[in-house]
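Engineer: need the 3D shape of this:
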Amino acid sequence: MALVLRNKVTYLDSSGDLRLQVGPEKENYVVCSKTMERTSAVWKKMLNGGFAESKPLNPESEWIVTLPEDKHEPMLIVLNITHSRFSLVPEKLAPLDLYDILVLAEKYDITELTRPWARHWFNGVRKTKSPLLMWIAWALGDATMFVVTADMLVMRCTVDTDGRLVTPKGWHLDDTRFDALRPHDIIDRIAALRLHLLEDILKPINEILSRLKESTYGCCLLCTMTMLGALVICAANSGLDPIPRSGSEFQGSVMQLVEKLDKLRVVFAHEDKKNVNPLPTAKKVIQEAIKNKEETVPKFYLDRLVKQSKKIGLLE
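Structural biologist: Down below sits the predicted model:
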């Protein structure tokens, strides 16, 4: 049966006894209170715990519960699920829509109710490369996607002038709009690993610069001056002017720094000195630093993700 609209009121149950006013817009949804109570212990306590949301004592008063902090569109999908209106549950969702639904599911402790759709929804957003995939993976227990997305953010996040991490999509990783499904310290961990990698990547380049400036590279002075000048000019042409001395001086991403350093070249005053080119070794050290970086996601996170996956059914 299709949804029934009466004066901008959406009836999830034609005999519903409870009106929900959702979001700042106060979208009106009439629902069955017993259905709400059966599907969620949170709703049961809310509607029967003597709170403002409890049923009015006066039988002639309409029972209205206001939920101003909830978004009305994902709430409608959640209510369609709880009221067994499965034909109205979308088969595909954008990452932000899926995130919003999972926020409500977590808030009202009904994430398990998404089980019939969770795998299909998630498969539909896997290839979007949205940073939100990490929060979605956390809610649904997809350890692989959580790790992949966290690693991507370590490698591709930049920082703004305030030192806040900025995702490849252009929004702040610590945006409070996305606090609901975020592990409490994952942002600090991503920031620390990013900075540590930048330091490791810059170290061999700065060691080369120091040795050239001190004329201790085992070449004649002319070769040393030529190599140093070529290196500095090449770095400037790549957008590194000057070459950062520490990771905190670089606001770009790890990948951006690697790409810039990969363009570095040196020039030799004497052809027979090309075998002392220090850059191949430095670039090998950089690749090893990336390959052997510390794990972004600690084991206790992975354990929690596995438990959540079994609960939701993603491992089946």
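Engineer: use CA for all of it now, contacts and neighbours both
Structural biologist: Will do.
Engineer: contact partners of the host helix or strand of Ala230?
Structural biologist: Per DSSP states H and E: Ala230 is located in helix 221-237. With contact meaning Cα atoms under 8 Å, 6 or more residues apart in numbering, helix 221-237 is reached by 209, 212-213, 215, 217, 241-243, 260-261, 263-270, 273.
Engineer: out of the residues you listed, which are buried?
Structural biologist: Neighbour counting by 16 or more other Cα atoms under 10 Å classes Leu209, Leu212, Ser215, Tyr217, Ile243, Lys260, Leu261, Leu264, Arg265, Val266, Val267, Phe268 among the contacts of helix 221-237 as buried.
Engineer: the fourth one and Leu209 touch, don't they?
Structural biologist: I take that to be Tyr217. No: counting by Cα atoms under 8 Å, Tyr217 does not reach Leu209; the two are 9.9 Å apart.
Engineer: any idea where the helices of the stretch 101-250 of the chain begin and end?
Structural biologist: In the stretch 101-250 of the chain, the helices defined using DSSP state H, counting those that start in this stretch lie at 115-125, 132-140, 143-156, 186-213, 221-237.
Engineer: adding distance to Met46, write these out as TSV.
Structural biologist: Output for those, formatted as TSV (distance: least, Cα to Cα, whole Å):
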stretch	distance to Met46
helix 115-125	24
helix 132-140	23
helix 143-156	33
helix 186-213	31
helix 221-237	62
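Engineer: before we go on, could you also do this sequence so I can check it against the first one:
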Amino acid sequence: MSHKAVSLDRYGDTQLRIGFDHSEEPVVFTACSRALSRSSSIFRSMLYGETVGNEPGIISRRENQIIDVHHDTLVPMTTLLCIIHSKFDQVPPALSVDELYDLVVVARKYDMMTALRPWTAKWTKILGTNTQSTQEEITKALWIYWELGQRDAFYLTARRLTVESRAPVNSCPDGLRTPPGIAEHIASLRLQTIQSLIQVFREMIQKLLVVDEQPRWCRHAAWLGPHRCESMILGSLTFCLWRAGLWPLPDAVHVKDSILDLYTKLKTVVIHDIGQATEDPRRNHQDCNPRQYLSEAVEQVMNRIPNGRIECCDDHFQDWANDIAKKNETSSESQ
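Structural biologist: Sure, this is the predicted structure:
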């Protein structure tokens, strides 16, 4: 099969063939074996063997051998190889979430995450700025932050994924990488939040259905008096919920909307009241309208969604920081 040849090092002694299993034309890169081995424990093992250690004079390979990396796509591998061969002018200054995700996948595979560090702040800066991101793109951004050890951005993105995900939460394409346990955490938190939002209105309806055995919702209610006030509010409320597709009030497990979509519907519910009583102008039933009460209760539910630490993820970020410190120490000693 024909291929394109690219030289990364004029004195290169190793060839990497990329794209063999993909639709693009394969490319053979002439690379420096020492640059590869310094940057990647995986390539070091491939080139020099597991037992060679750090002895620079021991080489257990053939000169100019071709290493096939069949399963890796060309663009992210090219970027990674340019970085470790100091071809910095060929490193893209900006990447889309899809491009950065693919690059991180390859860097993670070859244990080359530290090679990305000089660019990660710039590359990840734009990830959270797109308010129209799809669920798949947000999930990719979440995994990028996870792998790059960006704790604060990870937690903010996890919250965004929680409030913007529609059911089912794990509906992204097969093979999309996600941090362990995070999908279950988000699905559980989404269900709890939706249940709490619906419960606000369920309890309000129960208050409106109270007869004379308990205190009534109407502020001007009299013992055995008319229920026109509650009836007006109840009818208005159920009509608006019906128009929003929420009547009868569903169980949380049957809600397909995202938390954000449900929140928007509930915040826009219009509730009418009978206003000022004609028989007694001092009785203004606008005071009985639960619009403000419901709005504040819904806001309280939303404010309880955590945007900080997630217990199942804390250990990972601490381990990541420790690993980076260890690699920096090893790098300093080798120099």
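Engineer: give me the TM-score for this pair.
Structural biologist: The TM-score (TM-score structural alignment, normalised by the length of the first structure) is 0.80; 287 aligned residues with a Cα RMSD of 2.8 Å.
Engineer: tell me the counterpart residues of the very next helix or strand once past the helix holding Ala230 of the first structure in the second structure, please.
Structural biologist: Heading C-terminal from helix 221-237 of the first structure, the first helix or strand you meet, by DSSP H and E, is helix 254-262. On the second structure, the counterpart of helix 254-262 of the first structure by TM-score structural alignment is residues 259-267.
Engineer: on average, how far is that stretch from the matching bit in the first structure?
Structural biologist: For stretch 259-267 of the second structure, the mean deviation from the first structure after alignment is 1.1 Å (mean Cα distance after the TM-score superposition for the first structure).
Engineer: what lies in contact with that stretch?
Structural biologist: For stretch 259-267 of the second structure, contacts defined as Cα under 8 Å, 6+ apart pick out 162-166, 190, 193-194, 197, 241, 244, 295, 298.
Engineer: now those as JSON lines including distance to Gly235 of the second structure and neighbour count?
Structural biologist: As requested, the contacts of stretch 259-267 of the second structure are exported to JSON lines (distance: Cα to Cα, whole Å; neighbours: other Cα atoms under 10 Å):
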{"residue": "Thr162", "distance to Gly235 of the second structure": "32", "neighbour count": "27"}
{"residue": "Val163", "distance to Gly235 of the second structure": "30", "neighbour count": "23"}
{"residue": "Glu164", "distance to Gly235 of the second structure": "30", "neighbour count": "21"}
{"residue": "Ser165", "distance to Gly235 of the second structure": "31", "neighbour count": "26"}
{"residue": "Arg166", "distance to Gly235 of the second structure": "29", "neighbour count": "20"}
{"residue": "Arg190", "distance to Gly235 of the second structure": "29", "neighbour count": "26"}
{"residue": "Thr193", "distance to Gly235 of the second structure": "26", "neighbour count": "19"}
{"residue": "Ile194", "distance to Gly235 of the second structure": "23", "neighbour count": "23"}
{"residue": "Leu197", "distance to Gly235 of the second structure": "20", "neighbour count": "22"}
{"residue": "Leu241", "distance to Gly235 of the second structure": "10", "neighbour count": "20"}
{"residue": "Ala244", "distance to Gly235 of the second structure": "14", "neighbour count": "14"}
{"residue": "Ser295", "distance to Gly235 of the second structure": "18", "neighbour count": "16"}
{"residue": "Val298", "distance to Gly235 of the second structure": "20", "neighbour count": "20"}
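Engineer: tell me which of these is nearest to Ala183 of the second structure?
Structural biologist: The shortest approach to Ala183 of the second structure among those belongs to Thr162, at 9.3 Å (Cα to Cα).
Engineer: isn't that closest one right next to Ala183, touching?
Structural biologist: No: applying Cα under 8 Å as the test, Thr162 of the second structure and Ala183 come out as separate, 9.3 Å apart.
Engineer: what's the separation between Leu132 of the first structure and Leu102 of the first structure?
Structural biologist: As for Leu132 of the first structure, its distance to Leu102 of the first structure is 12 Å (criterion: Cα to Cα, to the nearest Å).
Engineer: between these two, who's got more neighbours?
Structural biologist: Legend: neighbour count by other Cα atoms under 10 Å for Leu132 of the first structure and Leu102, higher for Leu102 (25 against 21).
Engineer: how about the nearest residue to Thr162 of the second structure, chain neighbours excluded?
Structural biologist: Excluding its sequence neighbours, the residue lying closest to Thr162 of the second structure (Cα to Cα, 6 or more residues apart in numbering) is Ile186, at 5.4 Å.
Engineer: ok, the corresponding residue of the first structure for the one you found - how many residues close by?
Structural biologist: Aligning on TM-score structural alignment places Ile186 of the second structure opposite Ile190 in the first structure. Other residues within reach of Ile190 of the first structure, judged by other Cα under 10 Å, total 22.
Engineer: and the gap between Ile190 of the first structure and Cys157 of the first structure?
Structural biologist: Look at Ile190 of the first structure and Cys157 of the first structure: by Cα to Cα, they are 9 Å apart.
Engineer: Leu240 of the first structure now?
Structural biologist: Counting by Cα to Cα - Leu240 of the first structure and Cys157 of the first structure are separated by 18 Å.
Engineer: any idea whether Phe29 of the second structure is helix, strand or coil?
Structural biologist: Three-state call for Phe29 of the second structure (DSSP: H, G, I helix; E, B strand; the rest coil): strand.
Engineer: wait, it touches Gly12, no?
Structural biologist: No: at 9.1 Å, Phe29 of the second structure does not count as touching Gly12 under the criterion of Cα under 8 Å.
Engineer: neighbour count for the two, which is higher?
Structural biologist: Using other Cα under 10 Å, the more surrounded residue of Phe29 of the second structure and Gly12 is Phe29, with 22 against 17.
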